[in-house]
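Participant: the sequence isn't on hand, but the structure is:
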């Protein structure tokens, strides 16, 4: 049985038609037939039920079970190919969300520079949800991730780094700026500026709208936190934002949200459980681990 045989089988399980699979891979139909036969012989079982009159097939129970295994095997092979390719480049492929990159990561730069690791960093800046998918797919080896929920501890090695709060930011000229806290239900009629999908803020915003029974009007969405804060400072709207991203130089007021069940902004350093860290990655992780403790 060859790797290509697995690819043929997975596609056949999807399309359930020999002719279509042959056309997809641009090979002859007998090539697909012999490949499936090799797989069945290697496993000593019948994986497909052939319908000779209609040139179609259906999976047997064993075939359905093996299809799930074959998909997992092919995915792991793809991840391994990417890992080997990345390791050959002697780079630290790091997922770094914008908020963490701008307001949390800089505190580690002196130590990373002293360890001469800065030159190896190759960062990808996107929302945490997208970076998590890239990490699991093997496109990234390490990621600093923000989450308001539990991450998959079976698939990922998670090192907790920090925990911050969410609040509402308003312009200093906004009537709410006279207050220190606000219930989400009180601001249901306000216009909101929001971060794009893929940021942890989106999930928290959905939690707040569901618990309050109100869905505020979002007038603008952006992937740039500085643009969001500028629009709020100009009184274009208000926004949900972690206190990590609010600095004394921002012309906004941060209000605490009155909600006992409000999720927190948790920051983790994450990598796959089955990934073996290269020496430079071990150094990188050690710096974050030591500071976290």
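Facilitator: Arrived safely. Remember, predicted model here, so these are calculated numbers, not experimental data. Residues are numbered from 1 along each chain as shown.
Participant: switch to C-alpha atoms for all contacts and neighbour counts from now on
Facilitator: Fine.
Participant: what packs against the host helix or strand of residue 227?
Facilitator: Per DSSP states H and E: residue 227 is located in helix 225-233. Packing contacts for helix 225-233, counted by 3 or more CA pairs under 8 Å, 6 or more residues apart in numbering; DSSP states H and E, involve strand 166-171, strand 191-195, strand 252-257.
Participant: possible to save those as TSV with distance to residue 34?
Facilitator: What follows is those, written out as TSV (distance: least, CA to CA, whole Å):
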stretch	distance to residue 34
strand 166-171	59
strand 191-195	52
strand 252-257	64
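Participant: comparing these, which stretch has the densest surroundings?
Facilitator: strand 166-171 (a mean of 25; mean count of other CA atoms under 10 Å).
Participant: put this next to the first one:
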């Protein structure tokens, strides 16, 4: 197997089209087809099912693709490590994050980091909670911010960066909108707007309510926090939100009210792989994250 064959295979697998893969690789279609055929001949299996102009991975092709994706990540990391060893301040940081940290936390940290290392580059990926963990384990990226931190995964290191409050977001004309703070139990008869089942923050909301003896009545679901804000703004229900999602961004026609309940918080942190070392520039950013939030927590307290 040659590295060129693997790269051609990966591109065709991602695009499911030989011509489009050839265009992306800036080579002739015949060259891509020939290299794929040589690879299949060497392996002794069909990696693709041909369907007119399109192709799809066979079951064994899917397994081979997953293994090669991990191998190519290792190769790319090795190349980057050599480059960054010469000058870590100019390297690239691959970091993944959930949507709840996209609007304020991550941009703020990156801006502060670039003040110290202006030539550092970032490759950012937004993903769901389980995808973030899986991506770090499989080597798609080495750093992921998320909240709350997972407890039982042995293949990742965890580092708490900060703990944030969970707050209530109410329509501005709601009967409780003038209160300075609330108990969660005061919302037991309200209609909630929440993230769909399967989202970790949905589980946090449900567990908090159940601990007080009621199950939240969910009237509407939204796929992200911005959708929830819009639903509350339209007067369609109340929502519990991570406080960081409302920093400098409270939707019109809504009010943010602190909750007096103890332990109604969410930990936010960074995860890294146990089986791989961070690359030099990633190590700089990882150390910077800890220092940045350590200072922030000190001043906030």
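Facilitator: The structure has been received and is ready for your questions. Predicted model only: the values in this text are computed from it and were never measured.
Participant: got a TM-score for the pair?
Facilitator: Remark: TM-score between the superposed chains equals 0.65 [TM-score structural alignment, normalised by the length of the first structure]; 219 aligned residues with a CA RMSD of 2.9 Å.
Participant: have a look at how far, on average, the helix holding residue 227 of the first structure is from the second structure.
Facilitator: After superposition onto the second structure, helix 225-233 of the first structure sits on average 1.7 Å from its aligned residues (mean CA distance after the TM-score superposition for the first structure).
Participant: now do the buried residues in that helix.
Facilitator: Neighbour-count burial for helix 225-233 of the first structure, counted by 16 or more other CA atoms under 10 Å, picks out 225, 228, 229, 231, 232, 233.
Participant: how far away is the third one from residue 132 of the first structure?
Facilitator: Separation of residue 229 of the first structure from residue 132 of the first structure (CA to CA, to the nearest Å): 25 Å.
Participant: the helices and strands packed on helix 225-233 of the first structure: which one's closest to residue 139 of the first structure?
Facilitator: strand 191-195 (24.2 Å; CA to CA).
Participant: now do stretch 240-258 of the second structure: distance to the chain's middle.
Facilitator: 21 Å (CA atoms, centre = their mean, to the nearest Å).
Participant: before we move on, the earlier item: any chance of the buried residues of helix 225-233 of the first structure in JSON lines, plus distance to residue 275 of the first structure?
Facilitator: Formatted as JSON lines, those follow (distance: CA to CA, whole Å):
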{"residue": "225", "distance to residue 275 of the first structure": "32"}
{"residue": "228", "distance to residue 275 of the first structure": "37"}
{"residue": "229", "distance to residue 275 of the first structure": "38"}
{"residue": "231", "distance to residue 275 of the first structure": "42"}
{"residue": "232", "distance to residue 275 of the first structure": "42"}
{"residue": "233", "distance to residue 275 of the first structure": "44"}
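Participant: please enumerate the helices of the stretch 101-250 of the first structure.
Facilitator: In the stretch 101-250 of the first structure, the helices defined using DSSP state H, counting those that start in this stretch lie at 109-114, 128-136, 200-212, 225-233.
Participant: possible to save those as TSV with distance to residue 29 of the first structure?
Facilitator: Listed next are the helices of the stretch 101-250 of the first structure as TSV, based on distance: least, CA to CA, whole Å:
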stretch	distance to residue 29 of the first structure
helix 109-114	56
helix 128-136	34
helix 200-212	47
helix 225-233	54
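Participant: select, out of the ones you listed, the one closest to residue 102 of the first structure.
Facilitator: Each of those has some distance to residue 102 of the first structure by CA to CA; the shortest is helix 225-233, at 9.5 Å.
Participant: show me what residue 165 of the first structure aligns to in the second structure.
Facilitator: Using TM-score structural alignment, the partner of residue 165 of the first structure in the second structure is residue 165.
Participant: what is the burial count for its match?
Facilitator: Using other CA atoms under 10 Å, residue 165 of the second structure is surrounded by 18 other residues.
Participant: same question for the one 10 residues further on.
Facilitator: Burial measure for residue 175 of the second structure: 9 neighbouring residues, criterion other CA under 10 Å.
Participant: likewise for the one 4 residues further on?
Facilitator: For residue 179 of the second structure, the tally of surrounding residues (other CA under 10 Å) stands at 11.
Participant: check the one 10 residues further on too.
Facilitator: Residues near residue 189 of the second structure, counting by other CA under 10 Å, number 11.
Participant: quick one, what contacts it?
Facilitator: Going by CA atoms under 8 Å, 6 or more residues apart in numbering, residue 189 of the second structure touches residue 217.
Participant: for residue 213 of the second structure, see how far away it is.
Facilitator: 12 Å.
Participant: the top helix by length along the second structure - contacts with which helices or strands?
Facilitator: Determined from DSSP state H, the single longest helix within the second structure is helix 59-86. If contacts are counted by 3+ CA pairs under 8 Å, 6+ apart, helix 59-86 of the second structure sits against helix 3-15, helix 280-300.
Participant: chain center to that helix, what's the gap?
Facilitator: Worked out by CA atoms, centre = their mean, helix 59-86 of the second structure lies 20 Å from the chain centre.
Participant: repeat that for stretch 205-222 of the first structure.
Facilitator: Put simply, stretch 205-222 of the first structure sits 22 Å off its chain's centre (CA atoms, centre = their mean).
Participant: next, the distance between the ends of it.
Facilitator: 15 Å.
Participant: report the buried residues of the longest helix of the second structure.
Facilitator: Across helix 59-86 of the second structure, burial judged by 16+ other CA under 10 Å covers 61, 65, 68, 69, 72, 74, 77, 80, 81, 84.
Participant: of those, closest to residue 207 of the second structure?
Facilitator: Of all the buried residues of helix 59-86 of the second structure, residue 207 of the second structure sits closest to residue 69, with 37.3 Å by CA to CA.
Participant: how far away is the closest one from residue 62 of the second structure?
Facilitator: Separation of residue 69 of the second structure from residue 62 of the second structure (CA to CA) stands at 10 Å.
Participant: likewise for residue 193 of the second structure?
Facilitator: Residue 193 of the second structure is 38 Å from residue 62 of the second structure, where distance means CA to CA.
Participant: could you report the neighbour count for residue 290 of the first structure?
Facilitator: A total of 9 residues lie near residue 290 of the first structure under the criterion other CA under 10 Å.
Participant: just residue 186 of the second structure next, same as before
Facilitator: For residue 186 of the second structure, the number of neighbouring residues by other CA under 10 Å comes to 9.
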